[in-house]
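Asker: how does the following fold in three dimensions:
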Amino acid sequence: MKYYEQFISKKDVERIHENVVRIFENVGVVFENQRALDTFKEHGARVEGNKVFIPRNMLEEAVKTAPETFQIHANTVGDATLGGGSMLAGGIGGNIYIQDGGRVRKMTNRDVVDQFKLNETSPVTQYGLVNPFMETTGFSSDQKIYGRMAFALKYSSKYRFSVNCITDGVEADQVYDKVKKGIQLVRDFEGIQDKPVIMEGINPLSPLAFDNAPIEKLYANCHEGQALWFTPCSMPLLTGPPSVAGLLSTTTAEALAGLVLAQLVRPGTPVVFGNTSASTNMRTIQLCIGSPEATLIAYATAAMADFYKLPFRNGGALSDAKDVDFQAGAESMMLLQATLASKPDYILHMCGVLGTFNIVSFEKFLLDEEIIAMVQRQLAGITVDDNTLSYDMIEKVGARGNYLQGRTPKMFRQEYQMAKLFNKEDPNQWQKEGSISVRENAREKVMDRLESYQAPTLEKEQLELIEKYIPAAFKDSIKF
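Answerer: Okay, here's the model as predicted:
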């Protein structure tokens, strides 16, 4: 039995799938892009205005052509495999604020670089992540578009498949060409011309729509043989139905509509199926990602991906809290439990999330790593064999004996997860040593981690390819 079946049955999954088919055939999906409308028409879908009605057989054929697993290739850092529970994770991305000493402020470029370093030195992240630069005064137009990508190529030692060019502000008719140029930059840097080297994120516009720019990105990546991920983020009662099952129906339809188009454009295009929808605070009309419903959606996403035999994305250390407090810890533990138990192939926002995706906390980044270690140990379960039953030791020590003899045995270190930041000391001793809070302890360790970052070594030819795209402040180093 799969872990997700505690929360959603295979019969429920089939019913949601049938609801998706009904939505496709009777409600339709809006594509605000003529190229997409023409593609659907050419393949026999009914198109009315900018609304596409996808027949069952078209959906079924598209799902069959999408691979169950695939690789993103890189000569510099090795190939990344997505699928089969690969659980490739990155820290929080896309935020514009930072929690800094009890206040929330807008990020600076220095914060962006420090966030990057924290992700690079993390033991729980596998791919490099660079936030868009906050201050772009003095950047050339190419640096605004490709600067983040070039920065990652130069300074990341981890997989870089999730760092794309920035097309915000680019004219609609230029998005396609700009994205293709970015793909070619990575190809040339890696010396790989005929395989996927990047994965582009495509976000539907809930409910049941895609606007123009994401579709142009889709076409560019499909034509260049790259991978895609589709991740709706719908708010119940606003951009989705008021029930969890209804929300799963519309968001699954959104992700699959993108998949169908990708397979029509280029059969076999690698696709990651995702969903980051959650709850809605109807008092303030805000998305609530630190909710029990978000965990249910995470499990359901795993179940739907299993049904369609697709790699998938969900989860992270999600929280709506604005400070590193009890709420932040409780919500992050709840969401990380669901994330690690459902074993997604691609995880964004693995560490450091506050303020409903909008705020990063460096202290929370490290504390989330601690939570991850706890959950991983729990999910590993109890090993029962002749060695762990320890009968010979029990017999030797006997009744009222003492097992503490000499150095701490390897078995204990393997069996029991030891906290690095959480306080496990005697309360009197803790008080004598200054009553240091967990947050203060984490802040001190953040500085150590930032100091430990080391840039990778690149070939001269690689540096020449990317140098003109890197903003002047970061061309030579990222030490402050």
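Asker: for the rest of this, base every contact and every neighbour count on C-alpha atoms.
Answerer: Will do.
Asker: residues of the one helix or strand residue 466 maps to that come out buried?
Answerer: Counting by DSSP states H and E, the element that carries residue 466 is helix 460-466. Buried residues in helix 460-466, defined by neighbour count with 16 or more other Cα atoms under 10 Å: 462-463, 466.
Asker: need these in CSV with distance to residue 181, can you?
Answerer: As requested, those are exported to CSV (distance: Cα to Cα, whole Å):
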residue, distance to residue 181
462, 16
463, 17
466, 12
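Asker: out of those, which comes closest to residue 37?
Answerer: residue 466 (36.2 Å; Cα to Cα).
Asker: surely that closest one and residue 148 touch.
Answerer: No. With contact defined as Cα atoms under 8 Å, residue 466 does not reach residue 148; the gap is 10.7 Å.
Asker: ranges for the helices of the stretch 301-450 of the chain?
Answerer: 326-342, 362-380, 386-389, 391-397, 410-415, 427-432, 438-452 (DSSP state H, counting those that start in this stretch).
Asker: longest helix anywhere in the protein?
Answerer: When the chain is scanned for its longest helix (criterion: DSSP state H), the result is helix 244-265.
Asker: what helices or strands is it leaning on?
Answerer: Applying 3 or more Cα pairs under 8 Å, 6 or more residues apart in numbering; DSSP states H and E, one finds that helix 244-265 contacts helix 10-22, helix 34-42, helix 56-65, helix 212-223, strand 227-230, strand 271-274, helix 292-308.
Asker: rewinding a little: redo the helices of the stretch 301-450 of the chain as CSV? Include mean neighbour count and distance to residue 125.
Answerer: Output for these, formatted as CSV (neighbours: other Cα atoms under 10 Å; distance: least, Cα to Cα, whole Å):
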stretch, mean neighbour count, distance to residue 125
helix 326-342, 21, 13
helix 362-380, 20, 9
helix 386-389, 11, 31
helix 391-397, 11, 38
helix 410-415, 10, 22
helix 427-432, 11, 31
helix 438-452, 16, 14
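Asker: what residues are up against residue 466?
Answerer: Residues in contact with residue 466, defined by Cα atoms under 8 Å, 6 or more residues apart in numbering, are 150, 153-154, 185, 189.
Asker: related to what we said a few turns ago, nearest approach to residue 61 belongs to which of the helices of the stretch 301-450 of the chain?
Answerer: Nearest to residue 61, of all these, is helix 326-342, at 26.4 Å by Cα to Cα.
Asker: quick one: residue 201 and residue 232 touch, right?
Answerer: No. Under the criterion of Cα under 8 Å, residue 201 makes no contact with residue 232, lying 10.5 Å away.
Asker: so between these two, which is more surrounded?
Answerer: Taking neighbours as other Cα atoms under 10 Å, residue 201 and residue 232 compare with residue 232 leading, 23 against 18.
Asker: how about this one, so we can line them up?
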Amino acid sequence: MRKFIDDATIQSAYMQVLEILEKVGVRFEREDVRELFKKWDARVEGDKVFIPRNLMEEALDSTPKQDYTVPAKKRVVAATPFSNAPFILDDDTGVIRRCNIDDAVKLYQINETSTLYECTNPGCADPVDNDAPDQFVAQVAMSLKYSNKYPSIGLRATGSNSQNGDVYGSARRALRLVREFYDVWDEPVMSQGICPNPPLAYDQECLDNLCAAIDEQQAISIFPCSLGFMTGPESIMEIVIHDFAMSLAGLAFIQLKSPGHPTSLCEFSTISNIQTLQPNYGSAEGIFIQVIYYELCKYLSIPCVICGSYGDGTAVDYQAGMEAMLTTTLPFSLTEVNEIWCYPGILAGFACGSFHKAILDEEMMLYTNRMLQGVEMTVDPKLPELLAAGMDAGTFLGIGSMDTYRRDNYMTKIFNKWGIAQANNTEKTNLAYKVQQVLESRIAAYQLPERSAAQKKLLQPYLPSQCQYR
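Answerer: Take a look at the predicted model:
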């Protein structure tokens, strides 16, 4: 089985993680959280919790496990567009601006009109013209109005997007709204992403969101977002150990508070550009960090995914395409991973999104899935007859099977494959023009999901005025 790091290194890294939890500790900035750890005999000094090895292993025992031995078809799949970008690149002018409600609705239309996407999430973080009393709940309500897909919410309640600054209350109302909407009370109906605060900390706001997810019995994904040499150590291996310790500390709290609670991990950390003090996501190093973290999760059978389609640029260009392709395909050559989850349209380290890049990333994913599909190795017993007929005709056009051709060949509808004939086909080879056509056709094809009168009544008070049912 292919691994990026060997078993001895994995075991050594895990031992170092346990030592950090036990001797260095992790900050938890909520007193009730620290009190819970105290009840389980963890040492607490100020806001710092020191988690003993036996307690951590007990928490791991109650964590639902993933069977990594089950064979699965290799593929890339889209979570949602943009992840949670607060800014939008205007693809026509090149201007970067704050996202608005129209952008958010447009993202749901893109999300719903492609089978590549399997989740829904407020991809435009905190639209500038959101006029709802509780802006966080409003964004979750919009996902329920505009999408039929599983809510996997990466956005979290904050002091600025929650009504009266009540982060826990806002988060709890949003998660409860999803339950009421689906009228499902005995299992999770969504997942909530939780990003700790490096180095080695969970602040009040983070814990408010985490506690709300636990109290509403929704699935939780912990995803550290450390930056090497800034909020985490400067070496790749050390930043992974730091992140894994921070993640396991959060997992320990979840399992102590609610044993058996569905919890998964994911890594969004990367190296930093020391010249600009910004993250470098469209890089091989960022993928190395994800892969090592993934293999640590696999070692403990903790559910984990690797993500791709990153781009550091602020333009849809050669760099954005190269980085998206690199970060989507490299993990398959480094480790035995079955799926890569993508967030099409990401630019500038999650800060910015582009609708044109989203469409181009989707096409890149289709190409990647074709690559992973491989080749059908069976040979038609009638091949000698086909070759004889082709030799007589001097061509296989009209003789061969179009179905077989389509099975073995992926023909892009977007990328330029006109070769030297492109000079006489300017319109057909204009990439931006073709992408815009695809975008417009997808938006035109979107149909607002049908909702019952009860569901509409439930959502209506929470929606921004622009999105309310008429």
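Asker: can you pull the TM-score for these?
Answerer: Once superposed, chain against chain, the TM-score is 0.90 (TM-score structural alignment, normalised by the length of structure 2); 459 aligned residues with a Cα RMSD of 2.8 Å.
Asker: could you redo the helices and strands packed on helix 244-265 of structure 1 as JSON lines and give each row mean neighbour count?
Answerer: Output for these, formatted as JSON lines (neighbours: other Cα atoms under 10 Å):
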{"stretch": "helix 10-22", "mean neighbour count": "17"}
{"stretch": "helix 34-42", "mean neighbour count": "16"}
{"stretch": "helix 56-65", "mean neighbour count": "16"}
{"stretch": "helix 212-223", "mean neighbour count": "21"}
{"stretch": "strand 227-230", "mean neighbour count": "24"}
{"stretch": "strand 271-274", "mean neighbour count": "30"}
{"stretch": "helix 292-308", "mean neighbour count": "22"}
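Asker: residue 450 of structure 1 corresponds to which position in structure 2?
Answerer: Counting by TM-score structural alignment, residue 450 of structure 1 lines up with residue 443 in structure 2.
Asker: please pull up the equivalent of residue 258 of structure 1 in structure 2.
Answerer: Using TM-score structural alignment, residue 258 of structure 1 lines up with residue 250 in structure 2.
Asker: number of residues surrounding that match?
Answerer: That count, for residue 250 of structure 2 with other Cα under 10 Å as the rule, works out to 23.
Asker: quick check: closest non-adjacent residue to it.
Answerer: Leaving aside its chain neighbours, residue 250 of structure 2 sits nearest to residue 222 (7.5 Å; criterion: Cα to Cα, 6 or more residues apart in numbering).
Asker: is the match of residue 450 of structure 1 in contact with residue 109, as I believe?
Answerer: Yes. Using Cα under 8 Å, residue 443 of structure 2 is in contact with residue 109, at 5.7 Å.
Asker: circling back to that earlier point, how about the helices and strands packed on helix 244-265 of structure 1 in JSON lines, adding distance to residue 100 of structure 1?
Answerer: Putting those into JSON lines (distance: least, Cα to Cα, whole Å) gives the following:
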{"stretch": "helix 10-22", "distance to residue 100 of structure 1": "43"}
{"stretch": "helix 34-42", "distance to residue 100 of structure 1": "44"}
{"stretch": "helix 56-65", "distance to residue 100 of structure 1": "45"}
{"stretch": "helix 212-223", "distance to residue 100 of structure 1": "33"}
{"stretch": "strand 227-230", "distance to residue 100 of structure 1": "32"}
{"stretch": "strand 271-274", "distance to residue 100 of structure 1": "31"}
{"stretch": "helix 292-308", "distance to residue 100 of structure 1": "27"}
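Asker: what's the closest of those to residue 332 of structure 1?
Answerer: It is, among those and with distance given as Cα to Cα, helix 292-308, at 10.5 Å.
Asker: read off where that closest one ends up in structure 2.
Answerer: Counting by TM-score structural alignment, helix 292-308 of structure 1 corresponds to 284-300 in structure 2.
Asker: pull the distance from that stretch to the chain's centre.
Answerer: 15 Å (Cα atoms, centre = their mean, to the nearest Å).
Asker: now it on structure 1. Mean distance?
Answerer: Following the fit onto structure 1, the mean deviation recorded for stretch 284-300 of structure 2 is 1.6 Å by mean Cα distance after the TM-score superposition for structure 1.
Asker: re earlier: so what's the match of residue 450 of structure 1 up against?
Answerer: Listed by Cα under 8 Å, 6+ apart, the contact set of residue 443 of structure 2 reads 106, 109-110, 113.
Asker: and which of the residues you listed is nearest residue 22 of structure 2?
Answerer: Proximity of the contacts of residue 443 of structure 2 to residue 22 of structure 2 (Cα to Cα) peaks at residue 110, which lies at 46.3 Å.
Asker: measure the aligned residue in structure 1 for that closest one to residue 71 of structure 1 for me?
Answerer: If you follow residue 110 of structure 2 across to structure 1 using TM-score structural alignment, you land on residue 118. Computed as Cα to Cα, to the nearest Å, the residue 118 of structure 1 to residue 71 of structure 1 distance reads 26 Å.
Asker: swap in residue 163 of structure 1?
Answerer: Taking Cα to Cα, one finds residue 163 of structure 1 at 16 Å from residue 71 of structure 1.
Asker: so these two - more neighbours on which side?
Answerer: Remark: of residue 163 of structure 1 and residue 71, residue 163 carries more neighbours, 24 against 17, as counted by other Cα under 10 Å.
Asker: now that one: closest residue in space that isn't a chain neighbour?
Answerer: Leaving out its chain neighbours, the residue that sits closest to residue 163 of structure 1 by Cα to Cα, 6+ apart is residue 149, at 5.7 Å.
Asker: now that neighbour: which helix or strand?
Answerer: Residue 149 of structure 1 belongs to helix 141-155, assigned by DSSP H and E.
Asker: list of residues touching that helix?
Answerer: Counting by Cα under 8 Å, 6+ apart, 128-133, 136, 160, 163-167, 182, 186, 189, 455-456, 458, 463, 466-471, 474 sit against helix 141-155 of structure 1.
Asker: secondary structure class for the equivalent of residue 469 of structure 2 over in structure 1?
Answerer: Matched to structure 1 by TM-score structural alignment, residue 469 of structure 2 sits across from residue 476. When classified by DSSP: H, G, I helix; E, B strand; the rest coil, residue 476 of structure 1 comes out as coil.
Asker: what is the burial count for residue 476 of structure 1?
Answerer: 11.
Asker: from residue 139 of structure 1, how far off is it?
Answerer: From residue 476 of structure 1 to residue 139 of structure 1 the distance is 16 Å (Cα to Cα).
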